[in-house]
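>>> What would the 3D arrangement of this be:
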Amino acid sequence: MYPYAILVFLCLFIPGFGKIPPPTNVRMDSVNLKNILRWNPPPGFEEDEDIRYHVQFRLDFRNPGEYQNCCLTQHLNCDLTVITYKFNATVTALVGDKQSDPVVIHFDPYAETVIGPPEVLVSSRSGHMDISFSGPYFESDSTKDSIKAKYGELLYRVFYWKKEDPSHVLSVNTSQSTGTLTKLETWTIYCLKVQAYISSFGKEGLFSPEICRKTTDDGRTPWWQIAGMFLATMLFTMSATLGLCYFGFTARRKYLSFPSYSIPEHLKEYLSKPFSSSPNLPTQPSEEYGESCEQLTFISVESEEETNGEMEKNGEKLQN
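Take a look at the predicted model:
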């Protein structure tokens, strides 16, 4: 019972002896080599109280040297992104002229940072799925580079499956920024997610959000469509040819049977004027004119020769 009472007493009255409790839960949050050192206030203190924190670091060399100052802040974090080699960091709480013992953590950025998810674009094309990748990116105050530029290598691991059968997962790896999933079933919904992988460190990145797309046909035209297109083309060609022949023949026959002609202008002018009165045509012969009849004689060629012969004979007789 007494040890516990002594411990409580010390925790409550340590500030009076020139010491304050150290910060708690000191940790490094690092994603894509952006390293943020975080901590919680010492026991009995709040974030908004008049307390400061002193952060120092020292590179983890064989001969490390002295600690270097990095941050003196009232916030509960310190950005250590500029440090790209493994190092030790310390956090000390300060209240007035009193300070806590430093809390030390060790961190190796390349080995311990978390690789974020890549950016992925997916499109369905002729029974395939085209995928494009970008990132993850290392971001600092002045630059934005691909993680590949930092590690020197980067693989994209693609996991895909049919939406109706999520237990059967297939995978493919590529170091390129684009890829194509082939041998997919047509008109089927496939889902996929992608993660970055760095083999030299055995680091697996976070997965990208799940993306689902429906495949279309396989890009091959079925034989029945080819046959249908061929027959339709043949029928169209035959119909067009027969139509041209029919109209050509009809137009030529009309031209030969009914040649074009024009009515003389004086007849057009006469016919265009309406008659003022009906013409006076006698319907019955009038007695005033009487009858005038003459005899018509039809002479054939033979009769004409005989007549000429008789006229010659008569002429000879008259001469005698």
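
>>> Could you use CA atoms for every contact and neighbour count after this?
Will do.

>>> Who are the contact partners of L267?
L267 is in contact with no residue at all, counting by Cα atoms under 8 Å, 6 or more residues apart in numbering.

>>> Helix, strand or coil: sort out it for me.
In terms of secondary structure, L267 is helix; the call rests on DSSP: H, G, I helix; E, B strand; the rest coil.

>>> Kindly report the same for G116.
Here G116 is recorded as coil under three-state DSSP.

>>> you'd agree it is up against G205?
Yes. Counting by Cα atoms under 8 Å, G116 does reach G205; the two are 5.5 Å apart.

>>> what sits in contact with each of those two?
Common neighbours of G116 and G205 are listed as A196 (criterion: Cα under 8 Å, 6+ apart).

>>> quick check, distance from stretch 6-21 to the centre of its chain.
Offset of stretch 6-21 from its chain centre (Cα atoms, centre = their mean, to the nearest Å): 66 Å.

>>> I'd like the distance from stretch 225-235 to the chain centre, please.
Remark: stretch 225-235 is offset 31 Å from the chain centroid, using Cα atoms, centre = their mean.

>>> what's the answer for stretch 230-238, then?
Relative to where its chain is centred, stretch 230-238 has its mean C-alpha point 35 Å off (Cα atoms, centre = their mean).

>>> one more, for comparison:
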Amino acid sequence: MIFTLYLKSCFFTFSVSVVLAIVPHPKNVRVTSVNMGAVLEWDISHQAPGNLTYTAEYSSDAAFEAVCQNQTEQRCDFTKVISPYGNYVFQVRAELQEESSQWVKTSEFIPDKDTLIGAPTVGLVSKNRNLEMDIREPVLRVSSLKGIYSRVSYNIKYWREGSEDQVTMLNDIQQTRKGLSQLEPWTRYCVQVQVFIKTFQKRGEFSEVTCETSTTDGRVEPWMIGVVLVVSFVAVSVVFPLLFLLTCYIYKGLKFLFPTAKLPEHFRQYLIEPSSHSYIFVAMQNIPQTDEQYHEVSVISEWMEGPLEEGGPLYSHSERLQGSEEEEAGKEMKK
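Reported below is the predicted structural model:
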């Protein structure tokens, strides 16, 4: 905004123009670049109005081209419009309606040189007393690591867990599969890896700490064989009896819940066909009962004095029965 002041003197009248900047410009303008990304970020003073908008531009030569316009966010992503091998300058300004602040430019930005390389991914496997590492390069936002840099290597540091002050370094390792040898058996080791770009002496971020326990080289110590045998004997002596008892209890329980005894066949038929049996039972109830014939029997003592006359009133029990039977047989014959 331009204000013009008119000043008068006795002989001359002249004007003075004063330019007043009422829109505060962005502060702390910076380029944040990780894995070949390019994001322009900035801050604003606390006294600035709350309805400011921003325009951000980039240039690889003399001309600037806008990427973010009239936005309220204090960042602009240029990743999709830059090349890994170009030289770029970014600028940004604040705007308030028809007014705007002065442009604030960054220093020259070279993506392949200035970008920060992220951490690789590390897999660790214990094998034959050695630890074998599988290193996977970080994923870039533009192209790939080996597609941009002609020579990629790794710096590796490892240590025994609990002894972080005794670190062993392996620098400029080009293999993505690397074994760590001469380790103590049955000891836990930890590893970290970073990318190293020798062309720019650029070191990336270290990976997360990965730990694994080393094993033996395949030779079995005699004392370990004894320990295994003792443990196996104790396990067999305890487990087998418990399994036998458990099997017995289970068998008894199943016998109780599901008995194997079966009903006789005629009972089953009776239960299956109750109507026919009930008919037979009713029929048997309706048959008239016949009169039963019987003879009076007298029991006397065998110790009686005097002879017993045949046919007399005093017969022995067996003789009277025999006589009755003979009499009945005679009557039948007469008929």
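
>>> Report the secondary structure element holding A89 of the first structure.
Under the criterion of DSSP states H and E, A89 of the first structure resides in strand 87-95.

>>> moving C-terminal of that strand, what's the next helix or strand?
Read in the C-terminal direction, the helix or strand following strand 87-95 of the first structure is strand 98-99, with elements assigned using DSSP H and E.

>>> Need the residues that contact that following strand.
P15, G18, K19, I20, T92, A93.

>>> Closest to N32 of the first structure out of those residues?
Sorting these by distance to N32 of the first structure puts T92 at the head of the list, at 26.7 Å, by Cα to Cα.

>>> Contacts only, for the closest one.
The neighbourhood of T92 of the first structure, defined by Cα under 8 Å, 6+ apart, consists of P22, P23, Y53, H54, V55, Q99, S100, D101, P102, V103.

>>> Which of the residues you listed remain contacts when I look at the second structure?
Contacts conserved in the second structure for those, using both residues aligned by TM-score structural alignment, their matches' Cα atoms under 8 Å: P22, P23, Y53, H54, V55, Q99, S100, D101, P102, V103.

>>> Cross the residues you listed against strands and list the overlap.
Among those, DSSP state E puts Y53, H54, V55, Q99, V103 in strands.

>>> Turn those residues into TSV, including neighbour count and distance to T215 of the first structure.
Below are those laid out as TSV (neighbours: other Cα atoms under 10 Å; distance: Cα to Cα, whole Å):
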residue	neighbour count	distance to T215 of the first structure
Y53	25	57
H54	18	57
V55	23	55
Q99	20	64
V103	17	56
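
>>> Might one say that L183 of the second structure is in contact with N128?
No. Checked against Cα under 8 Å, the pair L183 of the second structure and N128 is beyond contact range at 10.2 Å.

>>> I'd like the kept ones among the contacts of T92 of the first structure laid out as JSON lines, including distance to Y255 of the first structure.
Supplementary listing: those in JSON lines, determined by distance: Cα to Cα, whole Å:
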{"residue": "P22", "distance to Y255 of the first structure": "115"}
{"residue": "P23", "distance to Y255 of the first structure": "111"}
{"residue": "Y53", "distance to Y255 of the first structure": "110"}
{"residue": "H54", "distance to Y255 of the first structure": "110"}
{"residue": "V55", "distance to Y255 of the first structure": "108"}
{"residue": "Q99", "distance to Y255 of the first structure": "119"}
{"residue": "S100", "distance to Y255 of the first structure": "118"}
{"residue": "D101", "distance to Y255 of the first structure": "118"}
{"residue": "P102", "distance to Y255 of the first structure": "115"}
{"residue": "V103", "distance to Y255 of the first structure": "112"}
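
>>> and of those, the nearest to T174 of the first structure?
The closest of those, once distances to T174 of the first structure are taken by Cα to Cα, is V55, at 41.3 Å.

>>> Now do the contacts for the most centrally placed residue in the second structure.
Centre of the second structure computed as the mean C-alpha position; nearest residue by Cα atoms, centre = their mean is G123, 19.1 Å away. Under the criterion of Cα under 8 Å, 6+ apart, the neighbours of G123 of the second structure are M133, D134, I135, T210.
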